[in-house]
Every structure is written in C-alpha cells, then in structure tokens.
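Trainee: the sequence and its predicted three-dimensional model are supplied below.
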Amino acid sequence: MRAIRITEFGGPEVLQVVDDEPEPSPFPGGVVLDVAHAGLNYADTHQAENSYLAPASLPLVPGAEVVGTTPDGRRVVALLAGGGYAQRAAAAEALTFEVPDGVDDGQALALVLQGATAWHLLRTSARLSEGESVVVHAAAGGVGTLAVQLARHWGGGRVIAVASSEDKRRLALDLGADVAVDAGEADLKGAIEDAADGKVDVVLEMVGGTTTDQSLAALAPFGRLVFFGMASRTPPSPVDLGQLMRRSRGVIGFWLAHAMSDPQRHLAAPMQELFALTASGTLRPVVGGTYPLADAAQAHRDLRERRSVGKLLLDPNT
C-alpha cells in the first residue's frame, strides 16, 4: 500500500512516499481501517526527529489519527499508536469512535486528538471555573482554535488569544476570543496581564522557552499554567517550587496518551460532547487544508514554520 515511511530521523526531508509498505494485520481487539484522511499534528514533527515524549524506532509510518471505514462499513475516527500516514491503518476498537451525521472527516479529525486535548486541558487539568480568564497560546492552531471556543462556551471570563500573525489573531477573535495578543511581544507577560485586566487565571501553553517563563510570571494567585507541548524546541526555565508557593500558582503537564490508556473513562464522554457540539453548530472545528500524501514533508514544514491554521489533513489516496 502507499504510505509515508521514515527510515532515518530528521526534519521533514526524511518523510518518504513508498508504494510497498506492508498492509497492517488485525490484532486482538483491533480493526484495520480503510483510511479516507489522516490527521497531521505538531507532535508528528517531533516523532520524525525522535524528540517526542515517546521514543520512536525505525522504520516507522507516522500518524496518530485517521478517519475511515471498518470492514463492516462503519465510518469511524480513531486514535493510533502510529501508522496513520497510509492507505490502511490498524486501530484498537476501544480507540475508535463512530462519526455521527453532520460531522465531516476534517471535523472528526480535529476533534479526536486536538479536540480531546482542548477538552482535558480546560476541564481536567486547569479545572476551569465560571468567570476565570483563559490565555490560549497558538490560538489559531488545532488545539487553540477549539480551546478558545470551549473556554467561551463553558463560561470562562475573558478569553485571550496569543498568535503570531494578524490573520491568526483575527481568526481567534472570530472564534470568540475577547482580545488577541501578538506572540512576538517583547513584554509578553505585560501584554497578557493587560489583556486579562490584571488577573490571569488559566494559561494553556505549548511553545516553551521564554513564552512559558513569561506566561508563568503573569499568573495571578491560584492561577494554573497547563503545559502540553514545546513547539519552539527550547525548554523553559526550571520551575522554582518556592516561587509557586509564594504566589499560590500551579504548573500542570498534560499528555493525551494518558487519556488513551483508559478511553472508556477519559475519552468516551469528551468525544460524545465534542461531536454533539459540532453537529449542532455550537463548536466550529477549523480545517486549514488537505495535503496529498506526496506533500507530507511540505505539511511538516508548514507546521514547523507556523504557516498553518486549524487542523491539517493528509489524503493517502492522492
């Protein structure tokens, strides 16, 4: 079958299109899907260079999510251990979710990984309370566009979007953010505090480096920073626990893999809610584009260079 194969770690250039990738075999509790579209995620760019939280081994077919059909004709979206950039993929039945009418492929892929992440960032990790301000970094990205909308829908106070371009900030405002801040602000701490009227309760952060440092410094007492990525590939400064205590602030890490380990408990209800909100038109997943399989490397370049918005898809059949 056609697939993307990685035989050495590195940048986008290591993504190779092949026509002879062996088809996946079914396993106990699993199902082999005919893939209509695969999802592209920033984490995939880390996996390609083996800098992700879970170490990779070669050769590999990347891709953590697909939408497609089961042998009995059900249309499902699935989370994978890998292998999504291909015409067929094996998924655990427990990590497949039937896609309801009124939700298209792109929307389903936006919801299953990035939507579930946004749900847990706000509900499980930050434990957002009504009226609390929320700062969303990378607000025009796959997680960010959904987090902005969910924070607004769930009764958050001021929703502050942080993004790197005027177009991205305009998109975040259109999705419900109250104010948008330039990610390139020299005094990002001050800009976030001003945007939140001086009280920063929750920050969703996936950039790393000084962005994390300044966001943490901006937190009000009892504020929480949820760290779920490091797109800059630059670690933030070590966290001083004494300083956390001094300001009654919290730093929380989140990785969706832990929700995937118990999908009935941690994913079934979020997916049901996200599907319902999307089908009703309350939640608007943003699909930023679809790439043919041969352009997977270009898709990774666009992700790394912040040229994309929303959810990106890969079509393994073109």
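Mentor: In hand now; what should we look at?

Trainee: CA only for contacts and neighbour counts going forward, please
Mentor: Fine.

Trainee: how close does the closest residue to A94 other than its chain neighbours sit to M271?
Mentor: Using C-alpha to C-alpha, 6 or more residues apart in numbering and skipping the chain neighbours, the partner closest in space to A94 is P263 (6.6 Å). P263 is 10 Å from M271, where distance means C-alpha to C-alpha, to the nearest Å.

Trainee: quick one, which of these two is more surrounded?
Mentor: M271 (21 against 16; other C-alpha atoms under 10 Å).

Trainee: dropping in the other structure now:
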Amino acid sequence: MLNLVELPDPEPGDGQVLVEIDRVGVNYADTHQAENSYLSPSSLPLVPGGEVVGRTPDGRRVVALLNGGGGYAERAVADLPVAVDVPDGVDDTTALSFIVQGSTAWLLLRRSTHLEAGESVVVHAAAGGVGSIAVQLAKAWGAGRVIATASSAEKRALALELGADVAIDSRAEDMKGALIEANGGKRVDIVLDMTGGTVTDQSVASLAPFGRLGFYGMASRELPQAIGPGSLLAHSTTVAGMWLPHVFSLPGNVFSQAMGELFELAAAGTVRAVDGGVYGLSEARAAHEALRSRGTTGKLTLDPSR
C-alpha cells in the first residue's frame, strides 16, 4: 500500500547529483516493485519510482534514472552517468517517456529483435508507454507493416494515429490467427510483448521462420507455458528477454546513443510522447490502479507539488 509520508532529504554521494523534481514518471514496473513481484526484490521502507525530471543545484535540467527507486518524492539522488541533459523544446512528459519507455522500445527494436526494413512488427499494448513509442520507431525505421494490439476502440484508434497499419483487439481468443490475418495471411517477423501467458505463447506461434519476439514484461502476471526448445526449432524462432538495467553492462554508452537518437527524432517531429495524464504525488496509488486496470494510454506522471 502506498502512503504519503515525510522523509529527510536525500544526500548525494560521490558521483551523484541531487535533483529537485518537477515530474516523476510512472511505469508498470513500479506496480511490480510496490507489490514485490519485480525482477529485483523490494524491501521496506520503499519509495518507488525510477525516473525523474528536474533541476540540479547548478541549474541543469535533467532527466534521470534512479538506482533502486526513490522517485516518488520532491527530491532524489541520481548517479551522474544516468542524469541526461534535456534539450530545449523537449517537455517533461517527453523526457520521462524516453528515459525508460523510449529507450526500452529503442533497445527492443535495435538490439533484441534487430528490425530490418520491410519486416512486419507486432506491438502489443500499442497505446501504452513503450508500445506507443515502439509503433512510431518501427515506422520510422522502415517496417513493412506495423500491427498494433490494444484493448479498446479508443486505444486502437490512437495506435493507428501513431502510424500502425492495422490495429486489432488484444482480447482476441485466437491471437495467432488474428496476427497472421492482420499480416495479410503471412506469419509475422517481429513481436514486442509485455503481456505474458497465452498472448506470449500465441505470439510465438505466429512468427515466421527466423522471427523474433522481444519479451520485456508480464502484465498478466502469467508465465508463458508453450515456449520450449521444440517450439523454437519448429520455425527457427528467437525469444529475446530484455530488462533495461542490463544496457549499462554493454560496451560503449548505448544508453546515451538511444537517448540522443530519441531526442533527435522528437525534434524532427518523427516521434512524440503520448501524455497519459498527471497525478498528484498523493495520488500515486490511484495511478498504479489505473495502470493495472489497463485503462491508460501513454505516459503517466506524478506532480510532487500536489
């Protein structure tokens, strides 16, 4: 349960910076962290939140990833390598959309599934934070057909507005058949999935030979059951898991490369963030409930002044 409490101001250590927070990003991972069902275990007391945008003491406007949470607050401490300067003209919601969800979409398409021009791409939860950016990136990078899934007519309309070629109901009983039909009767090349359960199983079954699935979450809280060596061999399938913190173990500064390219695409008007709404810090629980209900679109943020 999330409650608003008073805590002492955090103190930056060596290689860190204090950020006076203007907005806090809300991610689906935060709901896992709050209920201790995330990849890294949680312990109490816990201040959730892994992304903030605000000002440093020397006046820099930065968007930052936080190590271990702490973002649902008025002030937070960030490691300098992951406090990225925000270009003029990029608003808070866009900056927060890019630091986790945009970089996740970038990595899924560039590193996990290696999108090539002309390939078909399925984006599940296409109206969400990662999905809405992934649809736009796939189109910008030459995907032959972008197939979006979403749970309501409004969300499917948004996916089409963002560039998807077709949008289908994410509640389809035969997801494999629905995806193949949406691709003109052909198996698909790439699927980006954070649902889990039967959606993941049927998505893998819909892949063409040498197709790839980028798996980055389990919103359903259900493990896939049908993925195994035999099913992967049947169509030379690749299933690539992706957890954002692992990007920092890669040689070179891949994270900065992703952020730089995303900011350039935003400046060119090629990729935009979808504002999912602003909640007060005292309303963090309501923001989590909205995410779990799958009734949201785009990027949800918290305002520490409320």
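Mentor: Structure received. A quick note: this is a predicted structure, and the numbers were derived from the prediction, not measured.

Trainee: need the TM-score from the superposition.
Mentor: Laid over one another, the chains give 0.98 as their TM-score (TM-score structural alignment, normalised by the length of the second structure), with 304 aligned residues with a C-alpha RMSD of 1.0 Å.

Trainee: got the contact list for the equivalent of R88 of the first structure over in the second structure?
Mentor: Under the alignment (TM-score structural alignment), R88 of the first structure pairs with R75 of the second structure. Shown in contact with R75 of the second structure (C-alpha atoms under 8 Å, 6 or more residues apart in numbering): 9-10, 18-21.

Trainee: and the closest residue to R75 of the second structure other than its chain neighbours, what element?
Mentor: Using C-alpha to C-alpha, 6+ apart and skipping residues adjacent in sequence, the residue nearest R75 of the second structure is E20, 4.8 Å away. Element membership for E20 of the second structure, per DSSP states H and E: strand 16-26.

Trainee: mean offset of the next helix or strand after that strand relative to the first structure (after superposition)
Mentor: Next helix or strand after strand 16-26 of the second structure toward the C-terminus (DSSP H and E): helix 28-34. Compared with the first structure after the fit, helix 28-34 of the second structure shows a mean deviation of 0.4 Å (mean C-alpha distance after the TM-score superposition for the first structure).

Trainee: so helix 28-34 of the second structure matches what in the first structure?
Mentor: Mapping helix 28-34 of the second structure onto the first structure (TM-score structural alignment) gives residues 42-48.

Trainee: swap in stretch 191-198 of the second structure?
Mentor: With TM-score structural alignment as the criterion, stretch 191-198 of the second structure aligns to 203-210.

Trainee: can you get me the start-to-end distance on the matching stretch?
Mentor: Span of stretch 203-210 of the first structure from end to end, C-alpha to C-alpha: 14 Å.

Trainee: try stretch 160-174 of the first structure
Mentor: For stretch 160-174 of the first structure, the end-to-end distance is 12 Å (C-alpha to C-alpha).

Trainee: and that stretch, what's buried?
Mentor: Across stretch 160-174 of the first structure, burial judged by 16 or more other C-alpha atoms under 10 Å covers 160-165, 168-173.

Trainee: now these in CSV, with distance to L312 of the first structure and secondary structure?
Mentor: Converted to CSV, those look like this (distance: C-alpha to C-alpha, whole Å; DSSP: H, G, I helix; E, B strand; the rest coil):
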residue, distance to L312 of the first structure, secondary structure
I160, 23, strand
A161, 20, strand
V162, 20, strand
A163, 17, strand
S164, 18, coil
S165, 18, coil
K168, 15, helix
R169, 18, helix
R170, 19, helix
L171, 16, helix
A172, 17, helix
L173, 20, helix
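
Trainee: and the two most separated of these?
Mentor: Within these, I160 and S165 form the most distant pair, 14.7 Å apart (C-alpha to C-alpha).

Trainee: how far out from the middle of the chain is the match of stretch 191-198 of the second structure?
Mentor: Put simply, stretch 203-210 of the first structure sits 14 Å off its chain's centre (C-alpha atoms, centre = their mean, to the nearest Å).
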